[in-house]
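Enquirer: Next input, structure requested:
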Amino acid sequence: MIRTDEWHDLTAGELPKLMLDKLESFGFTHDGSTYSYREDLLAGSFRLYVRVQENGAIATLLLDTESEEPYVLHLVENAQGAFVGEVRTAYQAVLNRIGEACGEHGSFHGSYVEELLRYVQNTYGDEIEYPWKDDMDAAVIRSHLTRKWYAVFMKVHPSKIGLGGSQPIRIMNLHGTAEQVAVLVDGERYFPGWHMNRKYWYTVCLDGSIPMFELQRRIDESFELSRPKKRR
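Expert: Below you'll find the predicted structure:
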């Protein structure tokens, strides 16, 4: 029997809010008010348990299958070493898959993006939308004033915006004036608007490379451009 005090309660930054109706299709089992999932890691050396309550609380437990004792070093920030790093990576990979498949914001989860979306909701009252139901890797935020887009989310191959790498990256397109876009785009942090009018849109990577305060300011600017035009 696993004691309740052996579980690690996740914070909002470790995993996004999960949609309960998506959990069973991912592989969770439902028993009363609890959804449970387990997966073996590192060729069966560890077993990860994930528990989700109907109130949204999420907890994990990682067991060393040889000793049947909880393993916690992957949760210790300053714990170093190749083995701990391997365990931490395997653990996080499972959480990432759960977040992408069952998270409230689909593929666009993670503490950086969650903070960004909270800012938009708290400042403007707008929510992320998925207008293409068969493509959860593309989403938008519309102005509640005009229904115009002022942020477009996508998941693309890095080569699409001129970066190296083989794994898909999360990006966001923002609206700007022609003068602003011409000044901002540098091919390092700001890129020509992918799949948009490149004169008036630019792209940023949602990897934390741009400080949150700066990205919030860019969103403010994009929102302002979505406002109704003033009549003369």
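
Enquirer: contacts and neighbour counts: CA atoms only from here.
Expert: Noted.

Enquirer: Buried residues in whatever helix or strand Tyr112 lives in, which are they?
Expert: Tyr112 is part of helix 111-124 when elements are defined by DSSP states H and E. Burial within helix 111-124, assessed by neighbour count using 16 or more other C-alpha atoms under 10 Å, is assigned to 111, 113-117, 119-120.

Enquirer: Of all pairs in the residues you listed, which one is the farthest apart?
Expert: Taking C-alpha to C-alpha as the measure, these reach their widest spread between Ser111 and Val120, a distance of 14.3 Å.

Enquirer: If you count neighbours, what's buried in the host helix or strand of Arg38?
Expert: Under DSSP H and E, the secondary-structure element containing Arg38 is strand 34-41. Judged by neighbour count using 16+ other C-alpha under 10 Å, the buried positions of strand 34-41 are 34-38, 40-41.

Enquirer: The structure of the following sequence is requested for comparison with the preceding one:
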Amino acid sequence: MDNMQVKRYLLDKIEACIYHPFGSDVSVFKVKNKMFATLSLGKGNEKGTNGKMAGHYCINLKCGRDEAVILRDIFPAIIPGYHMNKSQWNTVILDGSIPQGEIERMIDNSYLLVVSKLPKKEQESILLHL
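Expert: This is a model prediction of the structure:
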């Protein structure tokens, strides 16, 4: 998936909105005012990434602690969440090495994890439309 496909997929989520609190080069995706993803272009000077992110769009996605580690072991293009809680967030480097279906699954999972932490009334308004 390229950055435009990812952006469309993220915005297709029920009640998903895009914000730019860190400037125009970092898109933050929220549901009911809770972040479930970020999308930005890797600059290559990020500490600890060994240049993996340079020139590639990257998405930060929430995930379970065990799944976060498993995904990092399976895919070299998944690293601990850059500027995030590294036990609950992964950075997915969109370098073409991860199948589209897997990226979509990780996005769905991040969205649902955030929705599951919302108050019941807000959850119901979203889950009724899934």
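
Enquirer: So after superposing, what's the score?
Expert: Put the two chains on top of each other and the TM-score (TM-score structural alignment, normalised by the length of structure 2) is 0.74; 117 aligned residues with a C-alpha RMSD of 2.6 Å.

Enquirer: still on that earlier bit, and which of the buried residues of helix 111-124 of structure 1 is nearest Ser25 of structure 1?
Expert: Each of those was scored against Ser25 of structure 1 by C-alpha to C-alpha, and Glu114 proved nearest at 23.5 Å.

Enquirer: residue in structure 2 matching that closest one?
Expert: Matched across to structure 2, Glu114 of structure 1 falls on Met4, judged by TM-score structural alignment.

Enquirer: Which part of structure 1 matches the lengthiest strand in structure 2?
Expert: In terms of residue count, the longest strand belonging to structure 2 (DSSP state E) is strand 34-41. Strand 34-41 of structure 2 corresponds to residues 148-155 in structure 1, going by TM-score structural alignment.

Enquirer: now that stretch: how far from the chain's centre is it?
Expert: 15 Å (C-alpha atoms, centre = their mean, to the nearest Å).

Enquirer: Then stretch 123-132 of structure 1?
Expert: How far stretch 123-132 of structure 1 lies from its chain's middle: 15 Å, per C-alpha atoms, centre = their mean.

Enquirer: measure that stretch end to end?
Expert: One end of stretch 123-132 of structure 1 sits 25 Å from the other (C-alpha to C-alpha, to the nearest Å).

Enquirer: residues in contact with the equivalent of Tyr19 of structure 2 over in structure 1?
Expert: When the two structures are superposed using TM-score structural alignment, Tyr19 of structure 2 falls opposite Glu129 in structure 1. Listed by C-alpha atoms under 8 Å, 6 or more residues apart in numbering, the contact set of Glu129 of structure 1 reads 139-142.

Enquirer: same check, this time on Ile79 of structure 2
Expert: Remark: with contacts taken as C-alpha under 8 Å, 6+ apart, Ile79 of structure 2 is in contact with 49, 72, 90-92.

Enquirer: same thing but at 10 Å, please
Expert: Contacts were defined as C-alpha atoms under 10 Å, 6 or more residues apart in numbering; by that measure Ile79 of structure 2 touches 48-49, 52-53, 60, 68-69, 71-73, 86, 89-93.

Enquirer: Who wins on neighbours among those residues?
Expert: Asn90 (31 neighbours; other C-alpha atoms under 10 Å).

Enquirer: other SSEs contacting the longest helix anywhere in structure 1?
Expert: Of all the segments assigned as helix in structure 1 under DSSP state H, the longest by residue count is helix 82-102. Using 3 or more C-alpha pairs under 10 Å, 6 or more residues apart in numbering; DSSP states H and E as the contact criterion, the elements in contact with helix 82-102 of structure 1 are helix 20-26, strand 34-41, strand 46-53, strand 58-64.

Enquirer: How many neighbouring residues does Arg105 of structure 2 have?
Expert: By the criterion of other C-alpha under 10 Å, Arg105 of structure 2 has 11 neighbours.

Enquirer: That one pairs with which position in structure 1?
Expert: Counting by TM-score structural alignment, Arg105 of structure 2 lines up with Arg217 in structure 1.

Enquirer: With Asp21 of structure 1 as the reference, measure out to its match.
Expert: Applying C-alpha to C-alpha, the value for Arg217 of structure 1 to Asp21 of structure 1 is 35 Å.

Enquirer: so which strand or helix has the nearest residue to Lys155 of structure 1 once chain neighbours are set aside?
Expert: Setting aside the residues directly before and after it, Lys155 of structure 1 is nearest to Arg170 in space (C-alpha to C-alpha, 6 or more residues apart in numbering), at 4.5 Å. Following DSSP H and E, one finds Arg170 of structure 1 within strand 169-175.

Enquirer: where do the strands sit along structure 2?
Expert: Counting by DSSP E, structure 2 forms strands over residues 16-19, 26-31, 34-41, 57-62, 78-80, 89-93, given from the N-terminal end onward.
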